[in-house]
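A.B. asks: Compute the structure for the input listed below.
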Amino acid sequence: MEKEIQKILIIDDDEDVLFAAKMLLKKHVKEVLIEKDPRKIPFLLNQSSYDVILLDMNFSQDTTSGKEGIYWLEQIKERDPSAVVILITAYGDVETAVSALKKGATDFVLKPWQNEKLIATIHAAAQLKNSYNQVNRLQQEKQQLEESIDAPFKSIIGESKALRNVFTIIDKVAATDANILILGENGTGKELIARALHKKSRRKDKSFVSVDMGALTDSLFESELFGHKKGAFTDAKIDRAGRFEIADQGTIFLDEIGNLSAALQAKLLNVLQSRTVTRLGSNEAIPFDTRLICATNEDIHSMVAKGNFRQDLLYRINTVEIHLPALRDRIEDIPLLANHFLEIYAAKYKKDNMKIDTSALRLLQKYPWPGNIRELQHAIERAIIMSDHSSLQSDDFFFLNNKGPVKDNHDNMEDSFNLDDVEKQTIQKAIQIHGGNISKAAEELGLTRASLYRRISKYDIS
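C.D. replies: The predicted structure follows:
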């Protein structure tokens, strides 16, 4: 079954030709746009995309050579290399046709045309355009998949009651299209839960697209999420689909959504309500159908109460909430996680048959793990690298004992259980351990540099 042709653009300075073509094609195409003036081509390409472009080769300035048509063909292909262009002329010859095809034309027809032949040519060209779109989408999905493969670990490890409660919720909601909000501290595995929801959903064979909202500046927000047209800004060298387009029919995961400014919250809400995106530099609304999963380590309900997060946006994203337990609240899972990471990093660093001593496991279960699973993962990797033995001992985790609470000049937070205090202490420790090197501290904490800088500002860490 042929896919319906959505939109065709016809450019010819002869109004009779435009009218005749439109009358013929409107039965076969959803929307037919006509234009007399080829100088409007750049504007028209910025406004929308077209399945097929029919372009006259001879305009009033040059009625016989075809050079003007070839010039505009080159302009179209420069702006949109995947554009499918059929050239039409009353003065066709083999040499002109070959020249046009070499410069990127898809086909070449003479006028007066045969109606059946023109319709068949347009359907073939539209199928080619659809193939281009599919290849482009597959390339972008492949890139997203390759990025996903680099995720720190691929499965959810644990048998604690707290984690089993999370699994129960996943089983209930995964098959639905309900919007999910995942709440939990840094390092608790929010993206893993999002991936589990996707894998158990009806969209599992489509893309899972992850976006770190905390790493997006205001200037990059729209380009990354909604896409852009070539020339929309200085570095926009080609047309680019946004993350919502790439995630069409699949799942989009917006991490650290609590970090969005008020202005960006409004833009996101508008897109979620309309279920369409408009690329930067274009006025064309592009519909999308994607499952939305969001996550944050912030107390988002408190943020709403303080006016820092839109209540209507919160209603939109949290049809169902999933609360992830901190690692200190599921200590029975620590041996399972530790052995999981041991297997991974022992293989990576070619230290076969390594084990973890019982005394070391007891130490790991007593440590509060302010960085949660991500901190445990890094601790196991570091211990394996530094150990000279076939079994990890308590002494191999000496660096955990050295991470005493950091005292600032005003408050002693040593015994504080406030999550903000714990996060502030952890950040201060990481920065101190790495001698003020923000890049290394961010890597140790499992954060981006941008995310770490925001937290340094939030907690006024000097």
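
A.B. asks: Could you use CA atoms for every contact and neighbour count after this?
C.D. replies: Will do.

A.B. asks: show me the contacts for Ile433.
C.D. replies: Ala441 (CA atoms under 8 Å, 6 or more residues apart in numbering).

A.B. asks: how close does it get to Val135?
C.D. replies: Distance from Ile433 to Val135, counting by CA to CA, to the nearest Å: 47 Å.

A.B. asks: try Lys237
C.D. replies: On the measure of CA to CA, Lys237 and Val135 end up 19 Å apart.

A.B. asks: Count the residues that sit near the nearest residue to Ala450 once chain neighbours are set aside.
C.D. replies: Excluding the flanking residues, the one nearest Ala450 by CA to CA, 6 or more residues apart in numbering is Ala215, at 5.6 Å. By other CA atoms under 10 Å, the residues close to Ala215 number 19.

A.B. asks: just Ser462 next, same as before
C.D. replies: For Ser462, using other CA under 10 Å, the count is 7.

A.B. asks: which one is it nearest to, not counting chain neighbours?
C.D. replies: Distance criterion CA to CA, 6+ apart; nearest residue to Ser462, sequence neighbours excluded, is Ile456 at 7.6 Å.

A.B. asks: Now that neighbour: which helix or strand?
C.D. replies: Element membership for Ile456 (DSSP states H and E) is helix 449-458.

A.B. asks: One more, so I can put them side by side:
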Amino acid sequence: MMESMKIMIVEDNASMRMGLVESLRREGFEVHAFSDGESALKFFKQKPLPLVITDLKMDGMSGMDVLEQVKTIQPQTAVMVVSAFGTVDTAVHAMRKGAADFLTKPFSPEELRFRVGRLVEKIRQEIILTRLKEENELLQGELLRSYGAMIGTSQGIKKIFNLIDRVALEDSTILIEGESGTGKELVARAIHQKSNRHDKPFVKVNCGALSENLLESELFGHEKGAFTGAIKRKKGRFELADGGTLFLDEIGDISQAMQVRLLRVMQEREFERVGGEDTIAVNVRIIAATHRSLSKMVQEEKFREDLFYRLRVIPISLPPLRERQEDIPLLVHHFLNQYAGTRGQSSKQISDEAMETLKKHTWPGNIRELQNLIERLCVISENEIIDDAMINQHITGPSKSLMSGFENLPLEQALEAFEKGIIMAALKKSNNIKNQAAKLLGIPTSSLYYKMEKFQLL
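C.D. replies: Below you'll find the model as predicted:
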């Protein structure tokens, strides 16, 4: 027996109406029958139903009028138009008006049950999909609040949200500390968006991706002729961020010489371009981030103590994902929806057993590792539901999962997925220390940063 669903029938022929009612009630449907469009619509306005079956030609309001009115009142309602005068043109016209099906009289009870069953199944799937979307949107709406793409309800992330609220409106320098992949840039952007500088630039510099000379030019700009290749004057990131926020990512990777120059700019709020003589004053808020222990680097005399305290006016320490297990389902659904949205596809689902496996994983690469895993599973999985077996296949370690599933991908996509996996494995083995990972891979550090940016691993 088909799943019970409420159906409205609009048919002016009494015997036909009775036949439709009896046939559908035998299948377990709750049927509301009317002899004219006016009384049917009066009922429908009070109690919209998911499926309407209407005759085309009736005294008074026609079936086409009923169709238009129903779709106006409740666009999600499926409407089947029935007619003894069916032509191709009439059916096409009804479909363009929003009809879900067009059934020509006479028809057998079996044909009616088949057509209605097909519509009911489609309606049922749409109801489930709509409910899931609404639930996800509600969750996302509650979680995203005004913290950008940061998601979570754990105590650890709630403390971060509260800290963002408290420090956003101040101009104090902030140092964000946390393992790679914990969302340090998201925190910096959230602070900027909630600050009085939100309508001014947010400028990011990845200090670890550039050599000392390139970083100096990138931060402070240069004059024409300052060095080979300097064919024109270039503004640095400090100038570009004037009035706004400058985000110095991987601050622990800068050289001792650069530390001295950065300290002077932070103290005096002015600098000169490379090769220039004019002093330029700027008004920027500095937010720095690192996955390293700067306090340990200070003890080892690898990082200046005075710069450390200048940066660490307000410290924010981000918890790793392994300490936020209750946030993993929210993050998983967010990434599933995000991937589906970018591809214009329906979102895949995760089985309960698979979700438990994800929650138990230690996540050395944190949120970025989870995001990359979900993307890989969405690409590789041929099913709508990602099960525990597939999760285990791709989460037990790079040696087992690196090539798994790529054999069904186009060559170019498979090569990119394999290269990305190799890089992630090297980063994991080197504890996310970029120069060590580059040595493991046998490539220059600059090439590693290029590939990390290409694969969105930064």
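
A.B. asks: returning to that earlier point: which residue lines up with the residue nearest to Ala450 of the first structure in the second structure?
C.D. replies: Under the alignment (TM-score structural alignment), Ala215 of the first structure maps onto Ala209 of the second structure.

A.B. asks: what residue of the first structure takes the place of Gly221 of the second structure?
C.D. replies: With the correspondence set by TM-score structural alignment, Gly221 of the second structure lines up against Gly227 in the first structure.

A.B. asks: ok, its match to Ile373 of the first structure distance?
C.D. replies: 34 Å.

A.B. asks: who's more crowded, the two?
C.D. replies: Neighbour totals were compared for Gly227 of the first structure and Ile373, and Gly227 leads with 25 against 20 (other CA under 10 Å).

A.B. asks: so that one touches Thr276, yeah?
C.D. replies: No. Counting by CA atoms under 8 Å, Gly227 of the first structure sits too far from Thr276 to count as a contact (11.8 Å).

A.B. asks: where along the stretch 351-458 of the second structure do the strands fall?
C.D. replies: Secondary structure of the stretch 351-458 of the second structure by DSSP state E, counting those that start in this stretch: the strands cover 385-386.

A.B. asks: helix or strand for the most centrally placed residue in the second structure, which one?
C.D. replies: The centroid of the second structure falls nearest to Gln338 when counting by CA atoms, centre = their mean (3.1 Å). Element membership of Gln338 of the second structure [criterion: DSSP H and E] is helix 328-343.

A.B. asks: quick check: that helix aligns to which part of the first structure?
C.D. replies: Taken onto the first structure by TM-score structural alignment, helix 328-343 of the second structure occupies residues 334-349 there.

A.B. asks: For the matching stretch, buried residues please.
C.D. replies: By neighbour count on 16 or more other CA atoms under 10 Å, the buried set for stretch 334-349 of the first structure is 334-335, 337-343, 345-346.

A.B. asks: From the chain's centroid, how far away is the strand or helix carrying Val92 of the second structure?
C.D. replies: For Val92 of the second structure, the element it lies in under DSSP H and E is helix 88-96. Offset of helix 88-96 of the second structure from its chain centre (CA atoms, centre = their mean, to the nearest Å): 39 Å.

A.B. asks: packing partners for it?
C.D. replies: strand 101-104 (3 or more CA pairs under 8 Å, 6 or more residues apart in numbering; DSSP states H and E).

A.B. asks: okay, and the strand it packs on goes to which residues in the first structure?
C.D. replies: So strand 101-104 of the second structure sits over no part of the first structure, by TM-score structural alignment.

A.B. asks: list the buried ones in that strand?
C.D. replies: The neighbour-count check on strand 101-104 of the second structure (16+ other CA under 10 Å) flags 101-103 as buried.
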